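Undergrad: Here you go, sequence then predicted model.
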Amino acid sequence: MHFPLHLLIPLGSAMGYVLAVLLVKRSADYGVGIFRTTFVSNIAMGVCFAPLWLLGGPGQPWSLIWQPLAAGALFFVGQFFTFIAQTKGDVSVATPMMGVKVLMVALASTLLLTDSIPLKWWFAAALSTLGVALLGRASGASGAQKHQRVLMTMLCAAAASTAFATADVLIQKWGRAWGGGRFLPIMFGGVALASFALIPFFREPLRAVPRDAWRWLIPGTILMALQAAGLGLTMAIWGDATAANIVYSSRGLWSVIAVWLVGHWFSNREQHLGAGILRWRLAGATAMLAAIVLVMT
């Protein structure tokens, strides 16, 4: 099987995503909150994508500016639900759960790009569903708390995946006509500007964020922006959103391994849930990875 070298970019993005999430989740321990975290992250996105304007591109009439802005609106929604899932839930549940994004990309590609879905992708969907079931079984809490926490994590991750998947397909659909150096800066500039609407919902102003929190939040949000840039450029330049997301979905496996091995570096408490629970989560992540491989081969 030939592996296109440009897919190493989303592979690196997948690993960068896991580190970014651990950093952001650590900052949440200082009470930063969902709205301020989303605001800072989205501003970082706008800043990091702005230099891509220098890459140029054919562009499109300004009457079509709604195209990158629509993709940006979907990304904004996905980002918000991501931070709910990752900061209020468990990283080793949320990140593998977001692996279903690749199947949603395939479905959205069929609806928006008139691509057909091969039979093996439906088998991949079944494997992915099994992975979700295993993740739902793997919880360290008890009773209602267990079900509420895991269900909340999985629902938010699914909502984020749906929004991100649709945005990715729109990048593939419209991005090449605009050029990566036009579509992406406008898209993420819109995300950054829309984030100012979150300010009235801040529990406290940004200046009230503890200094120790910034040590985790700033590198986490910058890394989140850089990994998104890698994935976005891959789709805008080479156009294969499905293949890029197949590789990118390996982040589910990396997240379980990272929490297990180095989670304590970030004061992540999931490591203390016990080896049995993390094994279930690893099994769920592996099932999702098997679905990814099935789609890719």
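TA: Arrived safely, thanks for sending. Numbering: from 1, shown residues only.

Undergrad: switch to C-alpha atoms for all contacts and neighbour counts from now on
TA: Will do.

Undergrad: How many neighbouring residues does residue 143 have?
TA: Around residue 143 there are 7 other residues, counting by other CA atoms under 10 Å.

Undergrad: For residue 178, see how far away it is.
TA: Separation of residue 143 from residue 178 (CA to CA, to the nearest Å): 51 Å.

Undergrad: Quick one: the helices in the stretch 1-150 of the chain, in order.
TA: With DSSP state H, counting those that start in this stretch as the criterion, the stretch 1-150 of the chain has helices at 8-28, 34-49, 66-88, 91-97, 101-113, 119-137, 143-178.

Undergrad: which stretch among these comes nearest residue 186?
TA: For the helices of the stretch 1-150 of the chain, proximity to residue 186 was assessed by CA to CA; helix 66-88 is nearest, at 6.2 Å.

Undergrad: Give me the contact list for the closest one.
TA: Defining contact as CA atoms under 8 Å, 6 or more residues apart in numbering, one finds that helix 66-88 is touched by 21, 24-25, 28, 34, 37-38, 42, 91, 94-95, 152-154, 156-157, 159-164, 166-168, 170-171, 174-175, 183-184, 186-188, 190-191.

Undergrad: Surely residue 93 touches residue 156?
TA: No - counting by CA atoms under 8 Å, residue 156 is not a contact partner of residue 93; they are 11.1 Å apart.

Undergrad: Comparing the two, which residue is more hemmed in?
TA: Applying other CA under 10 Å to residue 93 and residue 156 shows that residue 93 carries more neighbours, namely 30 against 23.

Undergrad: Next up, the contacts around that one.
TA: Contacts of residue 93 (CA under 8 Å, 6+ apart): 135-136, 150, 153-154, 281.

Undergrad: go again using 6 Å as the cut-off
TA: With contact set as CA atoms under 6 Å, 6 or more residues apart in numbering, residue 93 has these partners: residue 135.

Undergrad: again with the one 5 residues further on
TA: If you count contacts by CA under 6 Å, 6+ apart, residue 98 has them with 157, 161.

Undergrad: Quick check: the spatially closest residue to residue 19 that is not a sequence neighbour vs residue 41, distance?
TA: Nearest residue to residue 19, sequence neighbours excluded (CA to CA, 6 or more residues apart in numbering): residue 220, at 7.5 Å. With the distance defined as CA to CA, residue 220 ends up 8 Å from residue 41.

Undergrad: the more surrounded of the two?
TA: With neighbours defined as other CA under 10 Å, residue 220 and residue 41 compare such that residue 41 has more, 28 against 25.

Undergrad: how many other residues sit next to residue 23?
TA: Residues near residue 23, counting by other CA under 10 Å: 25.

Undergrad: I figured it hits residue 218, correct?
TA: No - applying CA atoms under 6 Å, one finds residue 23 not in contact with residue 218, separated by 8.8 Å.

Undergrad: let's bring in a second model and compare:
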Amino acid sequence: MRCARYSPRAATVSASGQGQAVRCSSPSNFPLCTKVTLAFHRAVDQVLPKLLPLLAALLYVVGALLAKRASEFGVGIWRTAFIANLIAAAIFALLLPLGGTFHPPLLWQPALVAVFFLLGQFLNFLALQHGDVSVATPVMGLKIILVAVFTTLLLTSGVSLKLWVAAGLSSVAIALLNRTDGTPRHHVGRTILYAGSSATMFAIFDVLVQKWSPAWGLGRFLPVMLGFTALFSFVFVPFFHAPLREISRAAWPWLLGGCGFIGLQSVVFVSTIAQFGAATTANVIYSSRGLWSVLAVWIVGHWFANREQHLGATVLRWRLAGAVLMMAAIALVLA
């Protein structure tokens, strides 16, 4: 018997040699190869929405450390954001072969979403430039609770109690990850303001992507949206303190690496939301970047000439407690 492609609405299996189509009413009627294919697709649909946000979290931490290092060469926030958005647009263009449908009358949707992405990205770079990675990245985790709120307000589907509890645990974990031993940290208040504002922009962005992208398709909405982002980024040019050609040669590897990793993690994370939905679940897992950023600063921070790795035992205890809560929140989502 020859297997037909499985459709969750109605599976049709052709009986070879008979030229006859048999409509299967339940998975028990499927041939073995169709059952295996169905089981594989179900496994993929269960694993990828949880694995990809974790991958994006790790990619973000690498990008943040590289971008922080680039900022110490005097690249400046305007030039950094401009280059990052152009690179992100180029990376998102790789999704075009996945197909979809253009909706010219609805171009305002990706254009509006692009504004939130642009603002979120810019505020994120401001936080990284003016503060510590181990402060800015955990504070960005506030996006979890904001996504839960905006999902309830902007989408017809609500958020389950389990996800609300996970979001709450993650928010407490963020507070613990951000505890200090009283040692002054430069621009902490400003860093928290920028990172929190960035989290708000990205939370609205995530929910709108989940709301509008299905009608366009993965290969249309996101590339068009990032195309608008790249176009809007040219408003940054008048604010450059020097032309791009004057960026030092030593800064370029750090700058391109940071922008590349941040752009790549954006593709991974946003594509996950566009394809599978469940923005709150994805953000709870993605929030683990706060933990990974702390560990990265301690373990490999010296590779990036990062000064944050010299933290006291008190900070370690608070952040270990935060890590436990963060993992508990993620485990709750995965359960």
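TA: Alright, I've got the coordinates. As the structure is a computational prediction, the values presented were derived from the model and not from experiment.

Undergrad: After superposing, what score do the chains get?
TA: The TM-score (TM-score structural alignment, normalised by the length of the first structure) is 0.90; 291 aligned residues with a CA RMSD of 2.1 Å.

Undergrad: Could you find the counterpart of the residue nearest to residue 19 of the first structure in the second structure?
TA: Using TM-score structural alignment, the partner of residue 220 of the first structure in the second structure is residue 258.

Undergrad: Equivalent analysis for residue 97 of the first structure, please.
TA: In the second structure, residue 97 of the first structure lands on residue 139 (TM-score structural alignment).

Undergrad: which residues does its match contact?
TA: Contacts of residue 139 of the second structure (CA under 6 Å, 6+ apart): residue 195.

Undergrad: just residue 96 of the first structure next, same as before
TA: Applying CA under 6 Å, 6+ apart to residue 96 of the first structure gives the contacts 252, 285.

Undergrad: Swap in 8 Å and give it another go.
TA: 249, 251-253, 255-256, 284-285, 288 are the contacts of residue 96 of the first structure under CA under 8 Å, 6+ apart.

Undergrad: top of those residues by neighbour count?
TA: Counting by other CA under 10 Å, residue 285 has the largest number of neighbours within the contacts of residue 96 of the first structure, with 33 neighbours.

Undergrad: Next one: the nearest residue to residue 171 of the first structure once chain neighbours are set aside relative to residue 220 of the first structure, how far apart?
TA: Using CA to CA, 6+ apart and skipping the chain neighbours, the partner closest in space to residue 171 of the first structure is residue 236 (6.1 Å). Applying CA to CA, the value for residue 236 of the first structure to residue 220 of the first structure is 24 Å.

Undergrad: same question, residue 11 of the first structure
TA: For residue 11 of the first structure, the distance to residue 220 of the first structure - CA to CA - is 18 Å.

Undergrad: Could you report the neighbour count for the counterpart of residue 325 of the second structure in the first structure?
TA: For residue 325 of the second structure, the aligned residue in the first structure is residue 287 (criterion: TM-score structural alignment). Residue 287 of the first structure is flanked by 23 other residues according to other CA under 10 Å.

Undergrad: My read is that residue 287 of the first structure contacts residue 128, right?
TA: Yes - with contact defined as CA under 8 Å, residue 287 of the first structure reaches residue 128; the gap is 6.3 Å.

Undergrad: picking up where we left off before, in contact with the match of residue 325 of the second structure, which residues?
TA: With CA under 8 Å, 6+ apart, residue 287 of the first structure has these contacts: 127-128, 130-131.

Undergrad: switch the cut-off to 6 Å
TA: 127, 131.

Undergrad: three-state assignment of it?
TA: Under the three-state scheme (DSSP: H, G, I helix; E, B strand; the rest coil), residue 287 of the first structure adopts helix.

Undergrad: ok, it to residue 165 of the first structure distance?
TA: Applying CA to CA, the value for residue 287 of the first structure to residue 165 of the first structure is 20 Å.

Undergrad: again with residue 174 of the first structure
TA: In this view, residue 174 of the first structure and residue 165 of the first structure are 14 Å apart by CA to CA.

Undergrad: same deal with residue 117 of the first structure?
TA: Separation of residue 117 of the first structure from residue 165 of the first structure (CA to CA): 16 Å.

Undergrad: more crowded one of those two?
TA: The neighbour comparison of residue 117 of the first structure against residue 165 (other CA under 10 Å) goes to residue 165, with 28 against 13.

Undergrad: Help me confirm that the more buried one comes into contact with residue 105.
TA: Yes - counting by CA under 6 Å, residue 165 of the first structure sits close enough to residue 105 to count as a contact (4.8 Å).

Undergrad: Hmm, residue 52 of the first structure is touching residue 182, no?
TA: No - using CA under 6 Å, residue 52 of the first structure makes no contact with residue 182, being 7.6 Å away.

Undergrad: More neighbours: which of those two?
TA: Remark: of residue 52 of the first structure and residue 182, residue 182 carries more neighbours, 23 against 18, as counted by other CA under 10 Å.

Undergrad: out of everything not next to it in sequence, what's closest to the aligned partner of the more buried one in the second structure?
TA: By TM-score structural alignment, residue 182 of the first structure lines up with residue 220 in the second structure. Nearest non-adjacent residue to residue 220 of the second structure, counting by CA to CA, 6+ apart: residue 100, 5.4 Å away.

Undergrad: Near the one you found, how many other residues are there?
TA: With other CA under 10 Å as criterion, residue 100 of the second structure counts 16.

Undergrad: OK, contacts around the spatially most central residue of the second structure?
TA: Most central in the second structure under CA atoms, centre = their mean is residue 269, positioned 3.7 Å from the mean C-alpha point. With contacts defined as CA under 6 Å, 6+ apart, the neighbours of residue 269 of the second structure are 53, 56.

Undergrad: now for it: what does it line up with in the first structure?
TA: Using TM-score structural alignment as the criterion, residue 269 of the second structure maps onto residue 231 of the first structure.

Undergrad: From residue 211 of the first structure, how far off is residue 163 of the first structure?
TA: Distance of residue 163 of the first structure to residue 211 of the first structure, given as CA to CA: 32 Å.

Undergrad: Neighbour count for these two, which is higher?
TA: Ranked by neighbour count (other CA under 10 Å), residue 163 of the first structure and residue 211 place residue 163 first, with 23 against 11.
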